[in-house]
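>>> coords please:
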Amino acid sequence: MSESSAQKIPADDRWILMIETSQRQGSIALGTVAGEFIDEQLFSPGLVHSKELMPRIDDLIGQHGSRSQLGIVAVSRGPGSFTGIRIGVAAAKAIGWALGIPALGLSSLECMIHGLGAETRGRWAAILDASGGDRDLGIFDLKDGKIEVIEDERAVRVEELPSLITEGMGVVGSGCRDVDWPESNPVASIERDQPPAKSGLILASQMVQAIASGTPAPPGWDNPHQLQPRYLRVSRAEEVRRQKLAEQGRS
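Got it, this is the predicted structure:
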């Protein structure tokens, strides 16, 4: 860990602000660096992140104190909604830069696994619906509230999923829907969208403890502007642009 990273470990009673805008249900949560939950707010249904994010942050913090008590801003940086991720990451970078505090980017899929609860164990696949038959997939082991990454996050087609989920593995996420799971390998499917930001607070607190113990700090910790969204595929708009360019090249 660099000297600057060590200097940026906040006191246990400082706050972590967690931003979750990677899916349709946006939310924010507030907790301490030591892992104590303070409060959360859920956005209105639908993709209203750009309209509600900053006013809700001001409201949540104002109910419990002031921005001076923030020690870290954490954000679900993807995979997920292209627009939602950009909104959340941009807000986290701005807050981190303005207050001179670390910005911590978290995996949306790992946040989803933490949302299963501390009592849950075993191997789980977190699957997000990326629309158009695409899925974002990550496979993890969960034990005593700790996550081990088994396979790197990747983009897959929905028809590939049954062959990638092994016997006894649980699956969670919006990407579980409309999958033809074989009768020979029934899965413990929990169909839901991204859990609220409260789940991300747990992961953020664990990451801070790891950084304090010497784990290299991720981009954004020493410099919020280094925090970047994580996409597993190009956007639909980019696909259309590339297709048009290819067609023009053939004409």
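>>> When you work out contacts or count neighbours from here on, use the C-alpha atoms and nothing else.
Fine.
>>> Strands along the stretch 51-200 of the chain, start to end?
Taking DSSP state E, counting those that start in this stretch as the test, the strands found in the stretch 51-200 of the chain are 70-76, 103-106, 122-129, 134-143, 146-157, 170-172, 188-190.
>>> For Ala91, which of those strands is the nearest?
strand 70-76 (8.8 Å; CA to CA).
>>> Please list the outside residues in contact with the closest one.
For strand 70-76, the external contacting residues (CA atoms under 8 Å, 6 or more residues apart in numbering) are 10-11, 14-22, 33, 85, 88-89, 92, 95-96, 101-108, 111, 200-201, 204.
>>> One more, please, to line up against the first structure:
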Amino acid sequence: MRVLAIDTSNLVLSVAVVEEGRVLAEMTTNQQKNHSVRLMDAISLLMDETNTLPEQLTGIGVAKGPGSYTGVRIGVAAAKSMAWSLQIPVIGVSSLEAVAMNALGAPGLIVPLFDARRGQVYTAAYRSAGIQRVTAEAAERLVLLRDWCALLGQQPGKETILFMGEDLGLHREAIRTELGERAVFAPASCNHPRAAHIGLAALRRLAEGEAGHPHELVPEYLQLAEAEAKWLAQNAACPEKE
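Down below sits the predicted model:
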């Protein structure tokens, strides 16, 4: 089985072609560029480099969010369109899980996070299940960072809590203030999601029968876009017409 994997859900653009037990090619950039312009060129380059024809793909894995609204939509829309045209499954993988997989084999809690503004973060908690996968300890959520740290601090014992993610610089001091020495921080090289991890997760889920039809995949935003929230609030305040 061979899978194309895509992540455009945040600042990072990452694309990979993987097969069972092997990463054939991967490209990851961390520049503030336009994913909608660069994604298809990156896919074309990796498909050419690996001599992969579209009909050789068994499925497409994609980061389904949370993250940037626009970024998530770009990746999910591209993955669904290609999977539908090729009549192959598409497998959505959590953007947070993709970051957490950089810590496979680590002890204690693994806590990836993305900044969501106004003191909030998108986050979840995972544990490494051996060196092949992570399992969710706490579900994805949008939460105030101080409330999240308070909840994590209630975990029994004194195990370390490994924080990961490109936005750690914005929250490092606040996390350290709340959790002290229990909080440890991943090095910069481990904070970026890798499409190779998404591809390997997609391969595993394909083998386990968890892949879905392209029409079934929906982005995971965890909150409404600001414009949509304002529209709903304004219309909720308007009296209904007779």
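>>> What does the TM-score come to for these two?
Overlay of the two chains. TM-score (TM-score structural alignment, normalised by the length of the second structure): 0.84; 226 aligned residues with a CA RMSD of 2.2 Å.
>>> Weed out the non-buried ones from the contacts of strand 70-76 of the first structure.
Neighbour counting by 16 or more other CA atoms under 10 Å classes 10, 14-22, 33, 85, 88-89, 92, 95-96, 101-108, 111, 200-201, 204 among the contacts of strand 70-76 of the first structure as buried.
>>> Select from the residues you listed every entry located in helices.
Ile85, Gly88, Val89, Ala92, Ile95, Gly96, Ser108, Cys111, Gly200, Leu201, Ala204 (DSSP state H).
>>> Report the separation between the residue nearest to the spatial centre of the second structure and Gly165 of the second structure.
Centroid-nearest residue in the second structure: Ser95, 0.6 Å away (criterion: CA atoms, centre = their mean). From Ser95 of the second structure across to Gly165 of the second structure, the span is 11 Å (CA to CA, to the nearest Å).
>>> OK, contacts around the aligned residue in the second structure for Glu160 of the first structure?
Under the alignment (TM-score structural alignment), Glu160 of the first structure pairs with Asp147 in the second structure. Listed by CA under 8 Å, 6+ apart, Asp147 of the second structure has no contact partners.
>>> now with 10 Å?
Gln120, Gly153, Glu178 (CA atoms under 10 Å, 6 or more residues apart in numbering).
>>> What's Gln209 of the first structure aligned with over in the second structure?
Gln209 of the first structure maps onto Ala207 in the second structure, by TM-score structural alignment.
>>> Neighbours of its match, how many?
11 (other CA atoms under 10 Å).
>>> quick one, what contacts the closest residue to Ala139 of the second structure other than its chain neighbours?
Leaving aside its sequence neighbours, Ala139 of the second structure sits nearest to Ala124 (CA to CA, 6 or more residues apart in numbering; 5.4 Å). Ala124 of the second structure is in contact with 96-97, 100, 109-113, 136-143, 148, counting by CA under 10 Å, 6+ apart.
>>> corresponding residue for Ala124 of the second structure in the first structure?
By TM-score structural alignment, Ala124 of the second structure lines up with Gly138.
>>> just Ala227 of the second structure next, same as before
By TM-score structural alignment, Ala227 of the second structure lines up with Ala237.
>>> residue contacts, its match?
Gln243.
>>> Ok, Ile57 of the first structure next?
Leu17, Met18, Ile19, Ser27, Ile28, Ala29, Leu30, Glu40, Gln41, Arg67.
>>> Next, work out how far apart it and Glu20 of the first structure are.
Ile57 of the first structure is 12 Å from Glu20 of the first structure, by CA to CA.
>>> and for the two, which residues touch both?
Ser27, Ile28, Ala29.
>>> Mind telling me what element the second one is part of?
Meaning Ile28 of the first structure. strand 27-32 (DSSP states H and E).
>>> rewinding a little: I'd like the strands of the stretch 51-200 of the first structure written out as a markdown table, with distance to Leu232 of the first structure added.
Listed next are the strands of the stretch 51-200 of the first structure as a markdown table, based on distance: least, CA to CA, whole Å:
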| stretch | distance to Leu232 of the first structure |
| --- | --- |
| strand 70-76 | 14 |
| strand 103-106 | 14 |
| strand 122-129 | 11 |
| strand 134-143 | 7 |
| strand 146-157 | 6 |
| strand 170-172 | 18 |
| strand 188-190 | 22 |
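>>> between these, which gets nearest to Gly46 of the first structure?
strand 122-129 (15.4 Å).
>>> corresponding residues in the second structure for the closest one?
So strand 122-129 of the first structure sits over residues 108-115 in the second structure, by TM-score structural alignment.
>>> next one: stretch 92-99 of the first structure
The aligned range for stretch 92-99 of the first structure is 79-86, by TM-score structural alignment.
>>> Superposed on the first structure, what's the mean shift for the matching stretch?
Its matched residues in the first structure lie on average 0.8 Å from stretch 79-86 of the second structure after superposition (mean CA distance after the TM-score superposition for the first structure).
>>> Now do that stretch: distance to the chain's middle.
20 Å (CA atoms, centre = their mean, to the nearest Å).
>>> who's in contact with that stretch?
By CA under 10 Å, 6+ apart, stretch 79-86 of the second structure touches 4-7, 54-64, 73, 75-78, 87-92, 213-218.
>>> mean shift between the helix or strand that the strand holding Ile28 of the first structure is followed by and the second structure?
Downstream of strand 27-32 of the first structure, the next assigned helix or strand under DSSP H and E is strand 37-42. Aligned to the second structure and superposed, strand 37-42 of the first structure gives a mean residue distance of 1.1 Å (mean CA distance after the TM-score superposition for the first structure).
>>> now strand 37-42 of the first structure: which residue numbers in the second structure?
Using TM-score structural alignment, strand 37-42 of the first structure pairs with 23-28 in the second structure.
>>> Provide the contact partners of the matching stretch at residue level.
Stretch 23-28 of the second structure has contacts (CA under 10 Å, 6+ apart) with 2-7, 12-18, 42-43, 45-47, 49-52, 192-197, 199-200.
>>> give me the number of residues near the equivalent of Pro54 of the second structure over in the first structure?
Here Pro54 of the second structure is matched to Arg67 in the first structure, going by TM-score structural alignment. Arg67 of the first structure has 15 neighbouring residues, counting by other CA under 10 Å.
>>> Make sure Ile198 of the second structure is actually in contact with Thr8.
No. Assessed by CA atoms under 10 Å, Ile198 of the second structure is found out of contact with Thr8, at 11.7 Å.
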